[in-house]
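Trainee: coordinates only, sequence not included:
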């Protein structure tokens, strides 16, 4: 049995995905992964710009070059100051572009997999033809400015397709909440919705994968009883910190 509309508080409802939600869900997905506060992309940019020694050198050089440009009396010294400022800014832009481009790549990977056509990938009638269990839920709030009358502020999915040989294991994925609606228990309720449905389907355990660039999410998973199972390094690095993929498990 699917989980239907469930009031979270006076304004938030957890419900199954509708095809009309697609555009809003993609916005939640992009914001939660690439650009929103506490997203992996945001953490990586913050890490590089606030905690990486070469970036502080770039800041120092840009300020020094700017001072030279403004205060020097000789034209050749002014040109040197301008060149220092320009090169420092190019370095900072390159770091930002590299990080953002990496997370845009992760976003596009999702589009190539299940997020381009959520209704098709997570359609329930596939299961009678032997397809694995897949579900997608959203968190909505009422909205006076939206044409639909509501706004999607979070999402989560359950996907058993990676475990065809172990059908009693499901993967929790695509868990995102817009930064403006965090600290209201929405993420916790989305996870609990997946857990309740998984138990109804006799799924014996859940797994999920996050990154060490998402400390807030990792803290939430630990608090809700998930335990760390495995960590594998990636080739991506932000500043002096290498990104790792962290797997959590939850027996049901």
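Mentor: Yes, it's here. Just so it is clear, the model here is predicted, and its values are computed rather than measured.
Trainee: only C-alpha atoms for contact and neighbour calcs from this point on.
Mentor: Fine.
Trainee: is it true that residue 168 touches residue 204?
Mentor: Yes: counting by Cα atoms under 8 Å, residue 168 touches residue 204, with 5.3 Å between them.
Trainee: Quick one: the helices in the stretch 151-252 of the chain, in order.
Mentor: All helices of the stretch 151-252 of the chain, identified by DSSP state H, counting those that start in this stretch, fall at 186-200, 215-223.
Trainee: Out of these, indicate the one that is most buried.
Mentor: The highest average neighbour count among those, using mean count of other Cα atoms under 10 Å, belongs to helix 186-200 at a mean of 18.
Trainee: Below is structure B, check it against A:
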């Protein structure tokens, strides 16, 4: 098994980091689409459309085709929403990673490298809405390098960094569809504090939930 090295971000890592982030976010499209289909509102709309077309056309073919097209449209909409989120991140903190994470006080960005290739990322920075906490962000591991303990090591890197800086806790947010991430954080001692419906209008309609996790330290100076 190739040796994994965790190191601080360098400007040469920029394209690899963005690729890992894009691939990681895109992987959530299928599970998010299934989450959308399980919502009562989605099922009601599909059922009403099917029944209305079946009644008016007296044929199974038209309502089946219509529902199929609606399902395809719903999936494309999920893809669009994730692409919008990715683009927003590229315009914000990932636009200039060095400025956002490497030049600011008490923030940092790390990559995991295997055989000279960047295969995973994680970052942290102070959380304005939660004084005394650093927020863990941008955790992503290439699919080819999962189940190797890299995510756990990256998470521990953030925990150690936060503790060494004298902060009281690490805080993070993950979505309802990221079940593997939830298991990792809970195994490392993070406690789920609350559930938050994502602020976007569509997210509120389908009850797309974010989970806030927090890991408290025994001693915090800030």
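Mentor: That came through fine. All figures in this text were calculated on a predicted structure; none of them were measured in a lab.
Trainee: tm score of chain vs chain?
Mentor: TM-score for the superposed chains, counting by TM-score structural alignment, normalised by the length of structure 2: 0.79, backed by 205 aligned residues with a Cα RMSD of 2.9 Å.
Trainee: and the helices of the stretch 151-252 of structure 1 as JSON lines, adding distance to residue 157 of structure 1?
Mentor: Output for the helices of the stretch 151-252 of structure 1, formatted as JSON lines (distance: least, Cα to Cα, whole Å):
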{"stretch": "helix 186-200", "distance to residue 157 of structure 1": "7"}
{"stretch": "helix 215-223", "distance to residue 157 of structure 1": "15"}
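Trainee: looking at these, which is closest to residue 94 of structure 1?
Mentor: The minimum distance between residue 94 of structure 1 and those falls on helix 215-223, with 25.2 Å, by Cα to Cα.
Trainee: Where in structure 2 does the closest one fall?
Mentor: Counting by TM-score structural alignment, helix 215-223 of structure 1 falls onto residues 179-187 of structure 2.
Trainee: List the contacts of the matching stretch.
Mentor: Applying Cα atoms under 8 Å, 6 or more residues apart in numbering, the contact partners of stretch 179-187 of structure 2 are 152, 174, 192, 213.
Trainee: likewise stretch 50-60 of structure 2?
Mentor: Defining contact as Cα under 8 Å, 6+ apart, one finds that stretch 50-60 of structure 2 is touched by 62, 63, 64, 66, 67.
Trainee: buried subset of those?
Mentor: Applying 16 or more other Cα atoms under 10 Å to these, the neighbour count classes 63, 67 as buried.
Trainee: before we move on, the earlier item: can you flag the buried ones in the contacts of stretch 179-187 of structure 2?
Mentor: Neighbour counting over those (16+ other Cα under 10 Å) leaves 174, 192, 213 as the buried ones.
Trainee: I'd like to know which of the residues you listed is nearest to residue 120 of structure 2.
Mentor: Scanning those for proximity to residue 120 of structure 2, where the rule is Cα to Cα, the winner is residue 174, at 17.0 Å.
Trainee: quick revisit: so which of the contacts of stretch 50-60 of structure 2 are in helices?
Mentor: 62, 63, 64, 66, 67 (DSSP state H).
Trainee: so what's the first one up against?
Mentor: Yep, that's residue 62 of structure 2 we're talking about. Contacts for residue 62 of structure 2 (Cα under 8 Å, 6+ apart) come out as 53, 54.
Trainee: Next, find the distance separating it from residue 151 of structure 2.
Mentor: 48 Å (Cα to Cα, to the nearest Å).
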